[in-house]
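**Q** What follows is a predicted protein model with its sequence.
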Amino acid sequence: MARPRAFDVTTLPGFTFIAIVSFLLLYAPIVTLVIYSFNAGDSVNLWGGFSLKWYHVAAGNEAVQGAAIRSFIIATWASVIATTVATMAALGTTRRGKYRGQSLIYIIINQPLMVPEIVTAVALLIFFSSVKIATGYTGLGYLILAHSAFCVPFAYLPIKARLEGMDINMETAAADLYATPWKAFRHVTLPLLAPGIIAGAMLAFIISLDDVIITEFVKSAGQDTLPTYMLGQLRRALTPEVNAISTVLLALSIVILALFSVVTRKRG
């Protein structure tokens, strides 16, 4: 008997048309934003000629510089903390047999992915407001902790996937050769796990860098990041400077995601 043909969604009527329309709806606004970031005029939607004027304006804007530095500080610390926690969580959930409450632990770790971000933001606002009143501290530490908590599941997923694809016999062999648990982790597990850790850190970094909702709720006065600065500008006189900043953030995100793709491909 002839084997039945495998189902191929691309052969369905109208698939190509729907795919093209979907890509246009997704990417046409982004392409338009990038084009108008090179607008010489003062309008965000009336073309006045090609120019790098608004990139120079953004680069010389002290508020943009401060917000950019603040964004990178928060994203760097958040990615380090989130990746460290995610690595420990991944080791604890994959390097042992099944146990009671395992599903609940998965739910707790991935809670920021399942709950609407606005709910997480309100919860963090209430919690950190109480801490601010009790301690009097209003620094960037709250934003770093808030971003770290939100980014943990994003770092956890690639690290867990890497661990599940690793041969546990390598670690068992190290133990058979009288390696202590720390030495086995340092010389066997960690080098093999490194691509997953790097991928998780990059994903956490870009998620923190682009976050708006949690930042808007948790930040104190004078703690704008680039996304919240841009949100504030949208409420005032809008100029192509916002387009230029958005294009730079878009380019940075694409570069980091491309590196993420390379790292995750190599781990196989």
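**A** Great, that's in hand.
**Q** For the rest of this, base every contact and every neighbour count on C-alpha atoms.
**A** OK.
**Q** The residue nearest to the spatial centre of the chain is in what secondary structure piece?
**A** Nearest to the mean C-alpha position of the chain, by C-alpha atoms, centre = their mean, lies residue 207 at 2.0 Å. Residue 207 belongs to helix 190-210 when assigned by DSSP states H and E.
**Q** hmm, who's touching the helix or strand that that helix is followed by?
**A** Moving toward the C-terminus from helix 190-210, the next helix or strand (DSSP H and E) is helix 213-218. Helix 213-218 has contacts (C-alpha atoms under 8 Å, 6 or more residues apart in numbering) with 117-118, 120-122, 124-125, 128, 142-143, 146-147, 225, 228.
**Q** Take this one as well and set it beside the first:
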Amino acid sequence: MKDLRKQPGFDTMAWFCLFCLYAPIAVLVVFSFNDNRSVVRWTEFSLRWYRAAFENDGIRHATWISLQVAFVAMVFATTFATMAALATTRVRAFKGQTLTYAVINQPLMVPEIVTAVSTLAFFVLIKQVTGLNGIGFLMLAHTVFCIPFAYMPIRARLEDMNLTLEQAAADLYGTPFQVFRTVTLPLMAPGIVAGAMLAFVVSLDDVIITLLVGGPGETTLPVYIFGQIRRGITPEINAVSTVLLGLSALLVSIFFLIGNKRK
């Protein structure tokens, strides 16, 4: 079988694809440091728009909402994903196991707009029946949506683990809880951390579900940016987007480093 990388034109096509992917991002980052208000004409280097974004009350409030929602979604999604991963990997094969995987990963297979509309309809019904309102509905929506993203690296870590140490601990009269606390949990910790970071990034960057489910005063940073762009792109938005890009890149890089850890 021939190596695809040695085919004629492969390098050219690869570089062209990379250029199309990253050139717009590079332009955004560069012009976030532009002193001129124009987003197409460079004058000189400046941190003016980063200071303006930091002093903007709307951006600070949206950032605080985003961090709250992302943190809560990360904690609960990772907890539920860990429980689901243990329940599907530390048991004998059972009838309907494939269906169980499909149900857990359902948010990945269904278009996000469908998930957002159905979640909105469901929450509207709950609000009418109970009279409850608040940011908790948005946190719940993000938690459910993030579960499969946290589940994948945790499950992969469990499937990659050797059962010898757990079996040895059980042979030494360790209770199931002791085996889990002293052997299983430390070994699966890299997968849990990787899943938590991935869930945090997914929640932090979400727009569609937040746009439909979020109520008054529950505007997250991506939704705030989306609203501002409709009025025209400004260097201030470039600065905020660059910060979000840097945070997402950092967390995703840590996710891959931890996910590849084998010790």
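**A** Cool, got the structure. Bear in mind that the values here come from a model prediction, so they are computed numbers and not experimental data.
**Q** TM-score them against each other, please.
**A** With the length set by TM-score structural alignment, normalised by the length of structure 2, the two chains reach a TM-score of 0.97; 263 aligned residues with a C-alpha RMSD of 1.1 Å.
**Q** still on that earlier bit, mind giving me the ChimeraX command for buried ones among the contacts of helix 213-218 of structure 1?
**A** In ChimeraX, a selection of the buried entries from the contacts of helix 213-218 of structure 1 looks like this (16 or more other C-alpha atoms under 10 Å):
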select :117,120,121,124,125,128,142,143,146,147,225,228
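**Q** got a list of what residue 249 of structure 2 touches?
**A** Per C-alpha under 8 Å, 6+ apart, neighbours of residue 249 of structure 2: none.
**Q** Residue 132 of structure 1 maps to what in structure 2?
**A** Mapped onto structure 2 by TM-score structural alignment, residue 132 of structure 1 lines up with residue 127.
**Q** Surely residue 261 of structure 2 is in contact with residue 190?
**A** Yes - counting by C-alpha atoms under 8 Å, residue 261 of structure 2 does reach residue 190; the two are 7.0 Å apart.
**Q** And those two? Which one has more around it.
**A** residue 190 (22 against 11; other C-alpha atoms under 10 Å).
**Q** The more buried one corresponds to which position in structure 1?
**A** Matched by TM-score structural alignment, residue 190 of structure 2 corresponds to residue 195 in structure 1.
**Q** Wait, that match touches residue 267, no?
**A** Yes - under the criterion of C-alpha under 8 Å, residue 195 of structure 1 makes contact with residue 267 at 5.8 Å.
**Q** Need the overlap of contacts for these two.
**A** Common contacts of residue 195 of structure 1 and residue 267 (C-alpha under 8 Å, 6+ apart): residue 162.
**Q** Under the alignment, what does residue 61 of structure 1 map to in structure 2?
**A** By TM-score structural alignment, residue 61 of structure 1 lines up with residue 56.
**Q** Could you report the neighbour count for that match?
**A** 12.
**Q** need the contact list for it.
**A** Counting by C-alpha under 8 Å, 6+ apart, residue 56 of structure 2 has no contacts.
**Q** Residue in structure 2 paired with the residue nearest to the centre of structure 1?
**A** For residue 207 of structure 1, the residue aligned by TM-score structural alignment is residue 202.
**Q** Could you find the closest non-adjacent residue to its match?
**A** Take residue 202 of structure 2 and drop its neighbours on the chain: the residue closest to it by C-alpha to C-alpha, 6 or more residues apart in numbering is residue 146, 6.8 Å away.
**Q** The residue mapped onto the one you found from structure 1 and residue 179 of structure 1, how far apart?
**A** Counting by TM-score structural alignment, residue 146 of structure 2 lines up with residue 151 in structure 1. Note on residue 151 of structure 1: its distance to residue 179 of structure 1, by C-alpha to C-alpha, to the nearest Å, is 33 Å.
**Q** more crowded one of these two?
**A** Comparing residue 151 of structure 1 with residue 179 by other C-alpha under 10 Å, the one with more neighbours is residue 151, at 30 against 15.
**Q** pretty sure that one contacts residue 82?
**A** Yes - using C-alpha under 8 Å, residue 151 of structure 1 is in contact with residue 82, at 5.8 Å.
**Q** What is the burial count for the counterpart of residue 115 of structure 1 in structure 2?
**A** Using TM-score structural alignment, the equivalent of residue 115 of structure 1 in structure 2 is residue 110. For residue 110 of structure 2, the neighbour count with other C-alpha under 10 Å is 10.
**Q** Tell me the spacing between residue 110 of structure 2 and residue 253 of structure 2.
**A** Distance from residue 110 of structure 2 to residue 253 of structure 2, by C-alpha to C-alpha: 27 Å.
**Q** Repeat that for residue 88 of structure 2.
**A** Residue 88 of structure 2 sits 27 Å away from residue 253 of structure 2 when distances are taken as C-alpha to C-alpha.
**Q** quick one: which of those two has more around it?
**A** Each of residue 88 of structure 2 and residue 253 has its neighbours counted (other C-alpha under 10 Å); residue 88 has more, 19 against 14.
**Q** Identify the spatial nearest neighbour of the equivalent of the more buried one over in structure 1, chain neighbours not counted.
**A** In structure 1, the residue matched to residue 88 of structure 2 (TM-score structural alignment) is residue 93. If the residues on either side of it in the chain are set aside, residue 93 of structure 1 comes closest to residue 102, at 7.5 Å by C-alpha to C-alpha, 6+ apart.
**Q** same thing with residue 52 of structure 2?
**A** Per C-alpha to C-alpha, 6+ apart, closest to residue 52 of structure 2 is residue 236, 6.8 Å.
**Q** what about the aligned residue in structure 1 for that neighbour, is that helix, strand or coil?
**A** In structure 1, the residue paired with residue 236 of structure 2 according to TM-score structural alignment is residue 241. Residue 241 of structure 1 carries the three-state label helix when classified by DSSP: H, G, I helix; E, B strand; the rest coil.
**Q** Neighbours of residue 241 of structure 1, how many?
**A** Residue 241 of structure 1 has 26 neighbouring residues, counting by other C-alpha under 10 Å.
**Q** quick one: it from residue 123 of structure 1, how far?
**A** From residue 241 of structure 1 to residue 123 of structure 1 the distance is 33 Å (C-alpha to C-alpha).
**Q** Then residue 150 of structure 1?
**A** Distance from residue 150 of structure 1 to residue 123 of structure 1, by C-alpha to C-alpha: 12 Å.
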